[in-house]
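S.K.: Here's my sequence, what's the structure:
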Amino acid sequence: MALQTPQHSDRNMALELVRVTEAAAIAAAQWTGRGDKNSADGAAVEAMRHAFDSVAISGTVVIGEGEMDEAPMLYIGEKVGQGGPEMDIAVDPLEGTEIVAKGAANGMAVIALADKGRFLHAPDIYMQKIAVGPGLPQGVVDIDAPTNENLRNLARAKKVDVSDLVVCLLDRPRHEQIIADCREAGARIMLIEAGDVAGCIATSRPEGGVDIYLGSGGAPEGVIAAAALRCVNAQMQCRLLFEDEDQIARALSMGITDPHRKYGIHEIAGGDVMFAATGVTTGPMLRGVLREGMGAVTHSVIMRSKSGTVRFVEAHHDFSMKTWSRA
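M.R.: From the prediction side, this is the model:
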C-alpha cells in the first residue's frame, strides 16, 4: 500500500484487510457457544494467518499473539504478506475469546495497519485508558483528572447532563472505585465482560451507545483501539501499568523510554492508519456471522485515517468457492 500510495491503492488495501478479518470471523464463528475459547481463538488465528498470504504488503506483526515461542502464528516479529510496501500490523484474530465461547455479544476479528514504526510496541501488560468520540474539544477529558471532573467536562462539551452520559468499562474488581465515582456523579454504567477494543470503538459511533470508555485493559488491545479511533478523529489517552520490575525491563527492551509516560492517541498509532473488523457475534456496531445454507453472511467495518471514511460491508460467502477453510 504503503499508506502514502495513491488513493485507489488504499481502497484496494482496505478491501484486502476486510477479506482477512472475514476469514478469521467465519472460522471463529464455528465455535460460537461451544465453551471452547482456545479452539475458537486457534481457528481465527490460523484463518487470519493464511488469508494474509494474498495481501500485497511486506508486513511485520508488532501486536499479535505473543512471542515466537508462545504462538505458532501471528507472533510478534512474524513477517506476513506476499510482498510489497513495508508495514506494521496489529492483530487480534478473535477479540473476545470468552465472549464467543459463551455465545455472548460483541466478538470481533480485528486488524490495524500503519506505516513502519508508527505503532507503539506495547508489551502484553495492562494499560490505563480513556477514550471519547469525535467532534469534541481537544483535551475535553484527561487520564490524570478525577473521574467526576472528566464527566462534568464531557457533559458540558456535549451539552447534556452528566446523568445522560454512558460510561463503558470492563466488569472487573479493579474498577470498583471508578464505578462508584461514576455513579456518585450521576452517570450511567455499561459493564462489559470482555472486548475492550469494541468498548473503546463504541464511543465513536452513535449506535455504540457509549460516551466515554474508562479503566484498564490489555495494552495490545489499546493500540488496536487507538488505530480505529484515529480514523475518525476521536480522542484517547493511555498509560502502561506495570506490576513488577520484570515488566518494566521487558518494556524498555521493546523501546519504551519512559515507563510512566502518558500517551496521546497519535503516539500510540501515528501517521496514516487503517482499521478493519468483522463481527463474530452480534454487537452494537457489527452483526455476527450468519450461516446461510452452504455459506455465510458477514458484517464488517473499514476505517481509514487519510480520508476519515467509515464503510460498512455486508458480504455473502459461498464456501464452495473459497480457497480457505471454514473449519
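S.K.: alpha carbons only for contacts and neighbour counts from here, please
M.R.: OK.
S.K.: Tell me where the chain has helices.
M.R.: All helices of the chain, identified by DSSP state H, fall at 7-29, 37-51, 97-102, 147-158, 176-185, 196-201, 219-230, 245-253, 265-268.
S.K.: closest to residue 78 out of those helices?
M.R.: Among the helices of the chain, the nearest to residue 78 by Cα to Cα is helix 37-51 (10.2 Å).
S.K.: quick one on the thing from earlier: how about the helices of the chain in JSON lines, adding mean neighbour count and distance to residue 109?
M.R.: JSON lines is the format used below for these (neighbours: other Cα atoms under 10 Å; distance: least, Cα to Cα, whole Å):
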{"stretch": "helix 7-29", "mean neighbour count": "23", "distance to residue 109": "5"}
{"stretch": "helix 37-51", "mean neighbour count": "23", "distance to residue 109": "8"}
{"stretch": "helix 97-102", "mean neighbour count": "23", "distance to residue 109": "10"}
{"stretch": "helix 147-158", "mean neighbour count": "18", "distance to residue 109": "30"}
{"stretch": "helix 176-185", "mean neighbour count": "16", "distance to residue 109": "28"}
{"stretch": "helix 196-201", "mean neighbour count": "26", "distance to residue 109": "10"}
{"stretch": "helix 219-230", "mean neighbour count": "28", "distance to residue 109": "11"}
{"stretch": "helix 245-253", "mean neighbour count": "14", "distance to residue 109": "26"}
{"stretch": "helix 265-268", "mean neighbour count": "20", "distance to residue 109": "20"}
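S.K.: Out of those, which is closest to residue 213?
M.R.: Among these, helix 196-201 comes nearest to residue 213, with 5.6 Å by Cα to Cα.
S.K.: Alongside the first, I'd like the structure of this one:
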Amino acid sequence: MQFHSEVAPRTCVDIHTLEAVALAATRSAAVASYAWVGRYDQEAADAAATKAMREALAEAPGRGTVVIGEGEKDDAPMLFNGEIVGNGNGPDFDIAVDPLEGTSFCAKDLPGALATIAFGEPGTLWSPGPGFYMDKIVVPPQARDVIDLDDPPERTLVNVAKALGKKVSELRVVIMDKPRHKELITRVLQAGAAVQTPAGGDVGGSLAVLLPTLDVDLLLGVGGTPEGVMTAAAVGALGGGMLGRLAPQRAAEADAIRAAGMSLGRVYNCAELVSGDAFFVATGISGGSLLGRPRECAGMTTAESLLISRGEIRYITHTTFG
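M.R.: Okay, here's the model as predicted:
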C-alpha cells in the first residue's frame, strides 16, 4: 500500500515511511507530556504533547491535513481541524489526532493516558465538522454483524454474548464514568454484565475490546469524535465492528451541526468513518495494561508504542539517547 501524490511518481511514499512518522509523532508527544504526569496541570501537559507532536509531523514527507483534531473541542493551541503539516516533499495524506488522550489521567498520574494518531489516504477519514461528541458501540470481529445503535443495551448485550459464544453474565463492558452514562451503566449491570468505568479514555477502552490479550468484550457510550475516528482506523484494520452517531452535549453544538447540513440521526458504520487504507498508532504516557509509561535511565528514554495496520498488531519499544 502506498500514499500517492498527484505530482511526480518519485513522491510516492511507502506506508512504512508514514508509519515511522506516526510513531515518531506519538513518541515525541508521550515523552514531552510525561514530564507533566502527576503535576495536576492538564493544560500544560496537553500543550507539551501538542507542541512535540506538531514538530514531529512537520518533518513528515508530504502534505498532511488534520481532518479531525482536538484544537476546537478542547481549545487546544494547535493541531486543529484543517491544519496542514509536513514538509511538502511527498504525497498528500489525512490525519486524525489526539496528542494527549486522557489529560486527567496524565495530570493525576493515573493509568491510561496515551498519545494517539491515525493516518489515512486523502478523503479516507470522516470529518464531523462541528460535532465534538459521538455515541459509539465497538465490538470484536465475531460480533460486528449483530450490533445496532438503536437497540436498547439489554438487546445489544444478548446479541453480542451470543456472537461471542458467551453468557451475558460473562461479558465485560467499558463505559466511561460520566454523568451522562448513569442510566446506561445501571441497565448494563442489571442485565448481568460486568462494567469497567474509567473516568475517560474511550480510545483505550476500544483498544481493549480489539486486543486479544485484554479481557473486554464491548464498549458503549458517548465519547469524543476525534477519538471515534481514530478508533475506527484501528477497528477497520482488525476487522472489528463499530457504529457511531453524533451526540452533541450542548445546544450550541447541535445547532452548529444542523447549520452545517449534517444529520443528528444518521448512524455511521466503521467503513464510513474510515473509508480506505488507514493505520493507527498510540504511545503510552501514564502506563497501564495497554502500554507502559516512558522510562528514563542512564541518559536513555524508552517508550512503548502500539501500531495497528493492515490486520496486524505490533508492539514497539523505542529507546533514544541524550
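S.K.: hang on, the earlier thing: nearest to residue 295 of structure 1, out of the helices of structure 1?
M.R.: helix 7-29 (9.7 Å).
S.K.: what residues does the closest one touch?
M.R.: 1-3, 40-48, 51-52, 55, 93-94, 100, 108-111, 274, 276-281, 289, 296, 298, 300-302, 304, 324-327 (Cα atoms under 8 Å, 6 or more residues apart in numbering).
S.K.: Now which of these would you call buried?
M.R.: Those of these that meet the buried threshold are 1-3, 40-48, 51-52, 55, 93-94, 100, 108-111, 274, 276-281, 289, 296, 298, 300-302, 304, 326, by 16 or more other Cα atoms under 10 Å.
S.K.: Please enumerate the strands of structure 1.
M.R.: 58-63, 79-80, 86-95, 108-115, 126-132, 166-170, 188-192, 212-218, 235-241, 263-264, 273-279, 290-292, 295-304, 310-318 (DSSP state E).
S.K.: Could you identify the residue of structure 2 that aligns with residue 144 of structure 1?
M.R.: Taking TM-score structural alignment, residue 144 of structure 1 has residue 150 as its aligned residue in structure 2.
S.K.: Residue 168 of structure 1: which of the helices of structure 1 is closest?
M.R.: helix 196-201 (6.4 Å).
S.K.: In structure 2, what range does the closest one match?
M.R.: Aligned by TM-score structural alignment, helix 196-201 of structure 1 falls on residues 202-207 of structure 2.
S.K.: ok now the matching stretch, how far from the chain's centre?
M.R.: Here stretch 202-207 of structure 2 is found 7 Å from its chain centre; the criterion is Cα atoms, centre = their mean, to the nearest Å.
S.K.: Likewise for stretch 303-322 of structure 2?
M.R.: With Cα atoms, centre = their mean, you get 16 Å for stretch 303-322 of structure 2.
S.K.: do stretch 234-241 of structure 1 as well
M.R.: Using Cα atoms, centre = their mean, the offset of stretch 234-241 of structure 1 from its chain centre is 13 Å.
S.K.: Now do that stretch: which range of structure 2 does it align onto?
M.R.: Aligning stretch 234-241 of structure 1 against structure 2 (TM-score structural alignment) gives residues 240-247.
S.K.: ok, the residue lying closest to residue 119 of structure 2 once chain neighbours are set aside - how many residues close by?
M.R.: Excluding the flanking residues, the one nearest residue 119 of structure 2 by Cα to Cα, 6 or more residues apart in numbering is residue 95, at 4.6 Å. By the criterion of other Cα atoms under 10 Å, residue 95 of structure 2 has 30 neighbours.
S.K.: Now do the same for residue 95 of structure 2: its match in structure 1.
M.R.: Per TM-score structural alignment, residue 95 of structure 2 is aligned with residue 89.
S.K.: Can you tell me how far its match is from residue 302 of structure 1?
M.R.: For residue 89 of structure 1, the distance to residue 302 of structure 1 equals 15 Å [Cα to Cα, to the nearest Å].
S.K.: do residue 209 of structure 1 as well
M.R.: 19 Å.
S.K.: And residue 128 of structure 1, by the same measure?
M.R.: 26 Å.
S.K.: can you check residue 212 of structure 1 too?
M.R.: Distance from residue 212 of structure 1 to residue 302 of structure 1, by Cα to Cα: 22 Å.
S.K.: what does residue 169 of structure 1 give?
M.R.: According to Cα to Cα, residue 169 of structure 1 stands 24 Å off from residue 302 of structure 1.
S.K.: Kindly present the helices of structure 1 as a markdown table, with separate columns for distance to residue 308 of structure 1.
M.R.: Putting these into a markdown table (distance: least, Cα to Cα, whole Å) gives the following:
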| stretch | distance to residue 308 of structure 1 |
| --- | --- |
| helix 7-29 | 12 |
| helix 37-51 | 25 |
| helix 97-102 | 29 |
| helix 147-158 | 21 |
| helix 176-185 | 31 |
| helix 196-201 | 14 |
| helix 219-230 | 9 |
| helix 245-253 | 32 |
| helix 265-268 | 15 |
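S.K.: Any idea which of these gets closest to residue 76 of structure 1?
M.R.: helix 219-230 (11.0 Å).
S.K.: okay, the angle between the closest one and strand 235-241?
M.R.: Calculated by axes from the mean of the first three to the mean of the last three Cα atoms, to 10 degrees, helix 219-230 of structure 1 forms an angle of 170 degrees with strand 235-241.
S.K.: mean per-residue distance, helix 219-230 of structure 1 to structure 2?
M.R.: Compared with structure 2 after fitting, helix 219-230 of structure 1 deviates on average by 1.3 Å (mean Cα distance after the TM-score superposition for structure 1).
S.K.: so how far is that helix off the chain centroid?
M.R.: The answer for helix 219-230 of structure 1 is 5 Å, by Cα atoms, centre = their mean.
S.K.: residues touching the residue nearest to residue 119 of structure 2, list them.
M.R.: 64, 65, 66, 67, 68, 117, 118, 119, 120, 125.
S.K.: okay, now the fifth one: neighbour count?
M.R.: Right, residue 68 of structure 2. Residue 68 of structure 2: 29 neighbours (other Cα under 10 Å).
S.K.: right, and it touches residue 81 too?
M.R.: Yes - with contact defined as Cα atoms under 8 Å, residue 68 of structure 2 counts as touching residue 81 (5.0 Å).
S.K.: Lovely, talk soon.
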